[in-house]
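Trainee: I'd like to go over a predicted model; first the sequence, then the structure.
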Amino acid sequence: MSTAMYAVRDSATMLRRNLKHMARYPSQTLMLIALPLLFLLLFVHVFGSTMGAGLPGAPAGDRGDYLTFVTPGILVMAVASVSISTAVSVATDMTGGIIDRFRTMAIAKVSVLTGHVLGAMVQTALALAAVFGVALLLGLETAASVMQWSGVIGLLALLSFAMTWFAVALGLASPNPETASNWPMLFIMLPFVGSGFVPVESMPAGLQWFADHQPFTPVMDALRGLLAGAPHGEDVPWAIGWSGGIGLAGYLWSRRLYRTRAAK
């Protein structure tokens, strides 16, 4: 068996380990799913009438238009919320002694982190499916074609992969699980200072500049355009570029940190 095949086999084993952890502690997965759903229901049913009236061209108090507007922000928040669990899980492994046991076993080093990444993407898929399901039940309307739905799924998968690797790096860089749980909170806040909940044009000038240039805004705008069936030409390339850059930075940082910490 080749080295690559050994790595695939060991990564599958580590994925099963993480899936068993998810099954053993279902409350953690439920909380990750509940957080974005809570925000979706809160903003649509409590703030939707007022917020919807502020959308360009929307009738006064139109919750349906605001549901369409806010759903991409909630989807990005769902991806970001899973990063908290990922960072904590990695930090727990690094400080709990299990890595020392793995070092004595004939397994591919990359498989430990790959198992965390794949497990987190399963959690993310569950959270995104829940958000989409509830949004559709609330009346989400979309004009997306099959190709545009494929673009939505592909972009969310790419963002999930990128954010997961970055969360892995944060978990490796944290001295303990408590610290690891704090760092990814920044990702959950970024949709609020982007185009996730209000149009960027409604913000003060300085905040508008930040919202225009932060990584989540083009992702949310691209998702919004794809779901509407009319994606803006610049949003998708920027969203892919930001996601790819975050993922590459997270992977390289994770690999370096893991080699350093596992060697101690």
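Mentor: Nice, I can see it.

Trainee: Only C-alpha atoms from now on, for both contacts and neighbour counts.
Mentor: Noted.

Trainee: could you list every residue that touches Asp221?
Mentor: Pro72, Ser195, Asp235 (CA atoms under 8 Å, 6 or more residues apart in numbering).

Trainee: ok, 10 Å please
Mentor: 69, 72-73, 194-196, 227, 231-232, 234-236, 238-239 (CA atoms under 10 Å, 6 or more residues apart in numbering).

Trainee: Below is an additional structure, to be compared with the one above:
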Amino acid sequence: MTATTSPTTRPSLRWAVSDVLTMIGRKLRHVLRTPDELIVSLILPITMMLLFVFVFGGALDRSGGYVDYAVPGVLILSAGFSASQTGIGLTSDLVTGVVDRFRSLPIVVSSVLTGHVVANLLRNLVSTTLVILVALLIGFRPAANVLEWAAAFGVVALYILMISWLSMIFGLLAKTVEGAGQFSFVILFLPYLSSAFVPTETMPDALRVVADNQPATPVIETVRALLTGSPVGNSAAWALGWCVGLGALAFVISSVLFVRRTSR
């Protein structure tokens, strides 16, 4: 007599990993079928980079080296804006009843959240790479070695994960897809209130306090230092603290909210 394996007797870890991979694949297929989000996430940072480098760059740095200063800020602006839209996909799944359908299946329900976040991370890293390639074409000349490039991408990835989990909170609280999208406007303007395009030392004192004490500034400073060969200083510790601390808190909150919303 041959024994059969029911879904409930499968190893839990293997089951969970399989469910997460399935959800990641589902979300990536959505991206390929609706590439408008990817196109927007590319057009916006490239347009901003060209604007600051060629329109404002001459006034900010007459030596022509402003592109090296601006590119790290553009990368974080791009990554943050795209990551802030993660919650929109979750809200869409909630209001259209897709999540209810998933709950009727023998899957690890938390894989729905993880699938959205990881798929968005992969999409973001691809767009970040493409933005860097365009930056190289317009004169960006990084001095980073292989390890520094890997560290820079690691910091960008942590920032993406932090913003993505924060976005999930808004996606779970919102009743409509449009409501979930409001979070992206907040994140879009966050890098402008940082050292992304001008040093914080040039800002008024009150504004500088805000700029020096928000997540984008240490993240940008760390990426800039890694790519340009400058001393990292304590910006890396602050960047990791913000990304890991705030990201972990957002993960816990979004997990609790997801359970509450889907148990109604």
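Mentor: Thanks, I have it. Since we're looking at a predicted model, the values are computed, not measured.

Trainee: Gly80 of the second structure corresponds to which position in the first structure?
Mentor: Counting by TM-score structural alignment, Gly80 of the second structure lines up with Ala80 in the first structure.

Trainee: and the helix or strand where that match lies, how far out from the chain's middle?
Mentor: Per DSSP states H and E: Ala80 of the first structure is located in helix 63-95. The chain centre lies 5 Å from the centre of helix 63-95 of the first structure; the measure is CA atoms, centre = their mean, to the nearest Å.

Trainee: now do stretch 247-256 of the first structure
Mentor: The answer for stretch 247-256 of the first structure is 16 Å, by CA atoms, centre = their mean.

Trainee: Same question for it: list its buried residues.
Mentor: Within stretch 247-256 of the first structure, the residues that count as buried by 16 or more other CA atoms under 10 Å are Gly247, Leu248, Gly250, Tyr251, Trp253, Ser254, Arg255.

Trainee: Could you do stretch 125-144 of the first structure as well?
Mentor: Buried, per 16+ other CA under 10 Å, within stretch 125-144 of the first structure: Ala125, Leu126, Ala127, Leu128, Ala130, Val131, Phe132, Ala135, Leu138, Leu140, Ala144.

Trainee: quick check, nearest of these to Gly48 of the first structure?
Mentor: Set against Gly48 of the first structure, the nearest of those by CA to CA is Leu138 (11.8 Å).

Trainee: Show me where the second structure has its helices.
Mentor: With helices called from DSSP state H, the second structure shows them at 12-33, 36-50, 57-60, 66-83, 86-95, 98-103, 111-137, 146-173, 177-189, 205-212, 216-228, 235-262.

Trainee: name the helices or strands packed onto the first one?
Mentor: Secondary structure elements in contact with helix 12-33 of the second structure, counted by 3 or more CA pairs under 10 Å, 6 or more residues apart in numbering; DSSP states H and E, are helix 36-50, helix 111-137.

Trainee: Dump the ones you listed to TSV, plus distance to His30 of the second structure.
Mentor: Output for these, formatted as TSV (distance: least, CA to CA, whole Å):
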stretch	distance to His30 of the second structure
helix 36-50	10
helix 111-137	10
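
Trainee: Which one of those lies nearest to Arg103 of the second structure?
Mentor: helix 111-137 (9.8 Å).

Trainee: Alright, I will stop here.
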